[in-house]
Every structure is written in C-alpha cells, then in structure tokens.
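Novice: No sequence on hand, only this structure:
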C-alpha cells in the first residue's frame, strides 16, 4: 500500500470523491502543511495555523497509480481558485499536492503542467506542491462525513 495526501477545499467532499475509485483502500481527513501541532478544526478554520484541510488516501498502486490519483484530484476541484473552493475561503482550503517522495513531486509537477496545457481552465492553475509533513487526523465527526450525514454542503462552521 502507498499513501497520497491532497488539499482541495472542504475535506468532506474531497474524501467522498476519492472513495469511489477502485484501488483506494482507505481515506481519512485531517490537517497538514502548517505550524501548529495537534490542531483542532476550530483552530484550522480560522486560517491562522497554516494547515490545509486535507485527505490522506491509502491506495494499492497495483490497481491505481499516484499518476491516476493526481488526475482525479484535478477533476475533484477547481485548481485555478487560489485559497478558495466555492464558499470556503482561506489558506486552509488551498489546492495542494503534499508529496511524500521525489517521484510524487515529479508527477505532481508534470501533472500541473499537463492540466495547465489542456485548455480546460480559463485561469492558470494555482495548485501548490508541498513536502508532506505530519498529518493530523481530524476529529471523528469529520471522518466519512457524507456517509454519516448525507450530502451536506461544505462551508458550514
């Protein structure tokens, strides 16, 4: 098994999007990329921690590749929207690929270029690449939120 971590706005919807794909064996939502240790949702949502809401994906690379996961990432959100996805505004909702190694970084760089050249988007891609750091699992009520609560809009709270 391997892991990938993406920030693409409200983690509830991103988690639900990735769970649909064969080869994704587990997902969890949390916070990463900031400076505060063991942050809470109440802290992260202020935008003061530097953390992004993120989804950690465990996957079987013999079934789905990191390359394919990055394509799914670009389909799951608007990578041209800086620090905002829909009604969710702030650095914590940034578009970011948290790479675990040089291979993931390279694939991320190439995919940003590739998706930028497709002509799909009217604005430039603003997705960032950031070295993966400690991933702090979000509070239990955030895990599998859509499965527990139905299709509730992000941006609440």
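Specialist: Cool, the structure landed. Predicted model only: the values in this text are computed from it and were never measured.
Novice: all contacts plus neighbour counts: C-alpha atoms, from now on.
Specialist: Noted.
Novice: would you list every one of the strands in the protein?
Specialist: Using DSSP state E, the strands of the chain run over 2-8, 24-32, 52-59, 84-85, 88-89, 95-99, 128-131, 136-137.
Novice: of those strands, which approaches residue 147 most closely?
Specialist: strand 24-32 (12.5 Å; C-alpha to C-alpha).
Novice: Now render the strands of the chain as JSON lines, adding mean neighbour count and distance to residue 65.
Specialist: Putting the strands of the chain into JSON lines (neighbours: other C-alpha atoms under 10 Å; distance: least, C-alpha to C-alpha, whole Å) gives the following:
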{"stretch": "strand 2-8", "mean neighbour count": "23", "distance to residue 65": "9"}
{"stretch": "strand 24-32", "mean neighbour count": "23", "distance to residue 65": "10"}
{"stretch": "strand 52-59", "mean neighbour count": "26", "distance to residue 65": "8"}
{"stretch": "strand 84-85", "mean neighbour count": "20", "distance to residue 65": "25"}
{"stretch": "strand 88-89", "mean neighbour count": "18", "distance to residue 65": "29"}
{"stretch": "strand 95-99", "mean neighbour count": "25", "distance to residue 65": "14"}
{"stretch": "strand 128-131", "mean neighbour count": "16", "distance to residue 65": "18"}
{"stretch": "strand 136-137", "mean neighbour count": "20", "distance to residue 65": "23"}
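Novice: With distance to residue 143 as extra columns, can I get these in a markdown table?
Specialist: Converted to a markdown table, the strands of the chain look like this (distance: least, C-alpha to C-alpha, whole Å):
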| stretch | distance to residue 143 |
| --- | --- |
| strand 2-8 | 15 |
| strand 24-32 | 6 |
| strand 52-59 | 10 |
| strand 84-85 | 20 |
| strand 88-89 | 18 |
| strand 95-99 | 20 |
| strand 128-131 | 23 |
| strand 136-137 | 9 |
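Novice: Next, the buried residues of the longest helix seen in the chain.
Specialist: If you go by DSSP state H, the chain has its longest helix at helix 102-117. Of the residues in helix 102-117, 104-105, 108, 111-112, 115-116 count as buried by neighbour count, 16 or more other C-alpha atoms under 10 Å.
Novice: try it against this one:
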C-alpha cells in the first residue's frame, strides 16, 4: 500500500497511483501439499505470517475454513515502534504480518502454509510485494513453536527441490512478537471493496484462492 499515514476516508483517494500497466491478475501457483505437517492438538492454534500488505493477506486467510480470526499487525520489531507511522519509515525492523487463529482439526498449519506460498503472496520477491517496496513487505514466517519451525523449514526445502518457482524462495523464518495494527487496518478488504488498491491487488488473490482451493473456501 502507499506509505502514508492517513485515516481510511483519506486513504480511499490516496492510492490512485495504481498503474494501468501493472501485471495481470494473480493466479495460484500449483504447488504440492507439505510432506510433513503439525499434528493437531486440542484448542485453537496461532500462525503468524508476513507477505506484503496485510490487507490482502488478511482477506485470503479469512476466507479459509477452520480459521477463526485474522488480525493485521506488525512482527519482527519492538512494541514501542509498532505503529503505522513508524513502520512506514522502514527503519523499525517490523514486517506487515497477520496473526491467524485456527482450529487444527479443521485446517492444518501445513495447509495454511500451502495457501501462503500459492496465492497469498509471491515468496520469490525480496523485500517487496508487487507495487510495495521495503523490508516491511518482506516474506517471513514467525513460527510459534518448534513444530511449526520444523514444518516451515521442511516445506521451503521441499518447494525448492521441486523447483516450484522460476526464482529462488526468499522467505525467512524469524522470531519476534506480534502487535496488532491500528483499528482502521482491520478487515480493510471487506469494509472497502471498491478501494483501488483492493480491486487491483487483493481481490485477485481471494479469487485465486477460491478457484484453486474450493474445498478450503468458506
């Protein structure tokens, strides 16, 4: 998204920078399911993923059966600088990220990673996603436990061996707390369906998800 700190009403007119020459609508990358997965446990589980603007990431994962909630926010930096104004400077170490609460008996961590790598973002873009440039838009996974770290590491290796992408995967596994973003960023996709950025960059992701994974779509 365009890096300015404005309320939603102002943002609606601020993102008309989207160019007519941008690339075609995103499509799902056909990738295999992970060979290893996290065994389901009792109670809701949490996944934290970063892959560009959190508006689209949030919308994709809100569309997955078994996901109970998705929160947009910042991960990888300190609490004191986890604000949009400060993250926008690209000097805080945060990544725009989403915190996904899910039922592991309805959707697995490995399945969430498959959606993440296939349609939610492009894991071959370094410190950027489509029109957004900077380390806050990096591709990063924040494992919440050892099992998630093991599965994420193995899946990246699996996709690399399979040559699933024409360029190397740049996704990194990182540590750090998650801090929710400001209220006006939450559910932005659903509250602003005609926003130029949403129409150009995020609606195609949700459509790609529903087309590629109809059995997972709610």
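Specialist: Thanks, I have it. Predicted, not measured: the structure shown is a model, and the values here were computed from it.
Novice: Could I get the TM-score for this pair?
Specialist: The TM-score (TM-score structural alignment, normalised by the length of the first structure) is 0.93; 153 aligned residues with a C-alpha RMSD of 1.3 Å.
Novice: hmm, back to that, who wins for proximity to residue 152 of the first structure among the strands of the first structure?
Specialist: The closest of the strands of the first structure to residue 152 of the first structure is strand 88-89. By C-alpha to C-alpha, the value is 13.7 Å.
Novice: how close does that closest one sit to the second structure?
Specialist: Strand 88-89 of the first structure, aligned to the second structure and superposed, deviates on average by 0.5 Å (mean C-alpha distance after the TM-score superposition for the first structure).
Novice: hang on, the earlier thing: out of the buried residues of helix 102-117 of the first structure, the closest to residue 25 of the first structure would be?
Specialist: Residue 25 of the first structure lies nearest to residue 104 out of these, by C-alpha to C-alpha, at 18.7 Å.
Novice: about what we covered before: nearest to residue 149 of the first structure, out of the strands of the first structure?
Specialist: Taking C-alpha to C-alpha, strand 24-32 is the member of the strands of the first structure nearest to residue 149 of the first structure, at 15.4 Å.
Novice: what residue of the first structure matches up with residue 177 of the second structure?
Specialist: Taking TM-score structural alignment, residue 177 of the second structure has residue 134 as its aligned residue in the first structure.
Novice: Distance of the residue nearest to that match when sequence neighbours are not counted relative to residue 122 of the first structure?
Specialist: What sits nearest to residue 134 of the first structure in space, not counting adjacent residues and going by C-alpha to C-alpha, 6 or more residues apart in numbering, is residue 32, at 6.2 Å. Applying C-alpha to C-alpha, to the nearest Å, the value for residue 32 of the first structure to residue 122 of the first structure is 29 Å.
Novice: if I pick the residue positioned nearest the centre of the second structure, what's in contact with it?
Specialist: Centroid check for the second structure by C-alpha atoms, centre = their mean gives residue 57 as the closest residue, at 3.6 Å. Neighbour list for residue 57 of the second structure: 50-51, 97-98, 120-121 [criterion: C-alpha atoms under 8 Å, 6 or more residues apart in numbering].
Novice: which among these gets closest to residue 81 of the second structure?
Specialist: Looking across the contacts of residue 57 of the second structure and measuring by C-alpha to C-alpha, the closest to residue 81 of the second structure is residue 97, at 14.7 Å.
Novice: hang on, the closest one packs against residue 75?
Specialist: Yes. Counting by C-alpha atoms under 8 Å, residue 75 is a contact partner of residue 97 of the second structure at 6.1 Å.
Novice: residues shared between the contacts of the two?
Specialist: With C-alpha under 8 Å, 6+ apart as the test, residue 97 of the second structure and residue 75 both reach 50, 178.
Novice: re the thing from before, quick one, the longest helix of the first structure and strand 95-99 angle?
Specialist: Angle of helix 102-117 of the first structure versus strand 95-99, following axes from the mean of the first three to the mean of the last three C-alpha atoms, to 10 degrees, is 150 degrees.
Novice: what's the matching range in the second structure for helix 102-117 of the first structure?
Specialist: Aligning helix 102-117 of the first structure against the second structure (TM-score structural alignment) gives residues 146-161.
Novice: Over to stretch 3-20 of the first structure?
Specialist: Residue span in the second structure matched to stretch 3-20 of the first structure, by TM-score structural alignment: 46-63.
Novice: any idea how far that stretch is from the chain center?
Specialist: Averaged C-alpha coordinates place stretch 46-63 of the second structure at 3 Å from its chain's average position (C-alpha atoms, centre = their mean, to the nearest Å).
Novice: go on, stretch 34-43 of the first structure?
Specialist: 16 Å.
Novice: For it, buried residues please.
Specialist: 34, 39-40.
Novice: For residue 65 of the first structure, state which of the residues you listed is nearest.
Specialist: Distance to residue 65 of the first structure across those (C-alpha to C-alpha) is lowest for residue 34, with 26.9 Å.
Novice: any idea which of the buried residues of stretch 34-43 of the first structure is closest to residue 1 of the first structure?
Specialist: Closest to residue 1 of the first structure, out of all of the buried residues of stretch 34-43 of the first structure and judged by C-alpha to C-alpha, is residue 34, at 25.8 Å.
Novice: any idea how far that closest one is from residue 150 of the first structure?
Specialist: 30 Å.
Novice: who's in contact with the aligned partner of residue 149 of the first structure in the second structure?
Specialist: For residue 149 of the first structure, the aligned position in the second structure is residue 192, judged by TM-score structural alignment. Contacts for residue 192 of the second structure were tallied using C-alpha under 8 Å, 6+ apart; they are residue 198.
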